[in-house]
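A.B. asks: coords below, sequence missing:
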């Protein structure tokens, strides 16, 4: 093997970028969403349950609004979304519940020159509130649910994020961004389906809902203790349950 071939193989194994889900992955805001859903439904004389709330984890907010309307909330879709986002932002202003290991991993990735972006079905005001609490530059940009026409499990949000970073990456470095050298981190069934469908290496860290070992993603129980090297190793590993 020539020196050039060795360098090429090493380069293709290097992690270029990480695309982060937000709710349940970077931050544990799901209890804030659930509490706000309970309050809203009950204010309209309906009944809500944690079981119903868990069905909405990882879904687009317009889907969640439809379910809330079916449960008795007499408000328009955008009105429901704006109300819930406002409630969650208010709760986050008191305390942002970071997921274990998330900030430490993000910090290490940034220090090692790995680029990071946020891909969330929450709308931009909440995503900006979370990103503004991080050190400058760690999370380069946001793709939020109000920026796409189809929510997760559709891969549109991840494709948009990849295309956005890809263009900038080429201008900065002269090299292409490669989907197989990018990792998406998710916690839900819709999220992992969207990330896997985008062609990125997908890391699933389940939180509120169990995730199957279906060959679409690498399954870990926590981000705690993980660093850049751990995510880099995923690029050459086959997910559990994958057909070989």
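C.D. replies: Right, received. Where do you want to start? Since the model is a prediction, treat every value here as computed from it, not as a measurement.
A.B. asks: C-alpha from now on. contacts and neighbour counts both.
C.D. replies: Noted.
A.B. asks: which stretch of helix or strand covers the nearest residue to residue 32 once chain neighbours are set aside?
C.D. replies: In this structure, residue 32 finds its nearest non-sequential neighbour in residue 88, 5.7 Å apart by Cα to Cα, 6 or more residues apart in numbering. In the assignment (DSSP states H and E), residue 88 maps to helix 77-94.
A.B. asks: dropping in the other structure now:
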């Protein structure tokens, strides 16, 4: 059952998406995609990049091949991960409010997992630098990546908690689909993709709205829409 902390109801765990949700890496991904396509004589627009947000890496590689990138899928994935990893290594581009909510949950003793479509080579250095996550589930370590529920179900299993007592926080359509299908109480933050209302889906405009109090309301079964708060 959810645990009480300072008169709040807290989840068994919080399961976090990485790119777009906790850190603002999507511009780096789009920049790397653009560089690669243009190097092979093609055109890649910002809208093209938005269409790949949250996609499995190999699915993104296939799209880039369709645009003329004459490399293997593995080579494309390595190129993109190398570019984004270098950018993150130069300084973690935290989303507003991310560090505060992570610290609040850590202080409350809530277990946390990083659940990302990015590969381990990018997820692990970020998780280590952040120092907040009990487990990491990366896109190259599951047989069915997002939008399949396997990544979130895997995170709950590794943490030893019931997925139905967890909160998942996502920003992409694929990630939201994955989290909802897993049975987690899902909170979506609008970053680059608009988030349409769905049954059971809470929506926020920034992580600054995701206070322990708001998290407790979601655990108790409320569906929040805080996008216009303040």
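C.D. replies: Yep, that arrived. Quick caveat, the model's predicted, so the values are computed rather than measured.
A.B. asks: Need the TM-score from the superposition.
C.D. replies: The TM-score (TM-score structural alignment, normalised by the length of structure 2) is 0.91; 222 aligned residues with a Cα RMSD of 1.8 Å.
A.B. asks: which residue lines up with the residue nearest to residue 32 of structure 1 in structure 2?
C.D. replies: Applying TM-score structural alignment, one finds that residue 88 of structure 1 aligns to residue 84 in structure 2.
A.B. asks: name the element the aligned residue in structure 1 for residue 47 of structure 2 belongs to?
C.D. replies: In structure 1, the residue paired with residue 47 of structure 2 is residue 51, using TM-score structural alignment. Following DSSP H and E, one finds residue 51 of structure 1 within helix 50-55.
A.B. asks: Where in structure 2 does the helix or strand following that helix fall?
C.D. replies: Counting by DSSP H and E, the element after helix 50-55 of structure 1 in chain order, helix or strand, is helix 61-70. Mapping helix 61-70 of structure 1 onto structure 2 (TM-score structural alignment) gives residues 57-66.
A.B. asks: The match of residue 47 of structure 2: how many residues sit nearby?
C.D. replies: A total of 8 residues lie near residue 51 of structure 1 under the criterion other Cα atoms under 10 Å.
A.B. asks: Tell me how far it lies from residue 63 of structure 1.
C.D. replies: Here the criterion is Cα to Cα, to the nearest Å. By it, residue 51 of structure 1 lies 16 Å from residue 63 of structure 1.
A.B. asks: do the same with residue 43 of structure 1
C.D. replies: Residue 43 of structure 1 is 20 Å from residue 63 of structure 1, by Cα to Cα.
A.B. asks: Structure 1: helices as residue ranges?
C.D. replies: Ranges of helices in structure 1, per DSSP state H, are 3-12, 30-43, 50-55, 61-70, 77-94, 102-111, 124-131, 156-173, 189-197, 228-234.
A.B. asks: Turn the ones you listed into a markdown table, columns for distance to residue 208 of structure 1.
C.D. replies: Converted to a markdown table, those look like this (distance: least, Cα to Cα, whole Å):
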| stretch | distance to residue 208 of structure 1 |
| --- | --- |
| helix 3-12 | 34 |
| helix 30-43 | 8 |
| helix 50-55 | 7 |
| helix 61-70 | 16 |
| helix 77-94 | 18 |
| helix 102-111 | 16 |
| helix 124-131 | 20 |
| helix 156-173 | 22 |
| helix 189-197 | 10 |
| helix 228-234 | 23 |
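A.B. asks: Highest mean neighbour count out of these?
C.D. replies: A comparison of the helices of structure 1 by mean neighbour count, using mean count of other Cα atoms under 10 Å, puts helix 189-197 on top with a mean of 23.
A.B. asks: which residues in structure 2 does that one match up with?
C.D. replies: Going by TM-score structural alignment: helix 189-197 of structure 1 matches residues 173-181.
A.B. asks: Give me the mean distance between that stretch and structure 1.
C.D. replies: In this overlay with structure 1, the average offset of stretch 173-181 of structure 2 from its partner residues is 0.6 Å by mean Cα distance after the TM-score superposition for structure 1.
A.B. asks: what's the distance between that stretch and the middle of its chain?
C.D. replies: Centre-to-centre, stretch 173-181 of structure 2 and its host chain are 10 Å apart (Cα atoms, centre = their mean, to the nearest Å).
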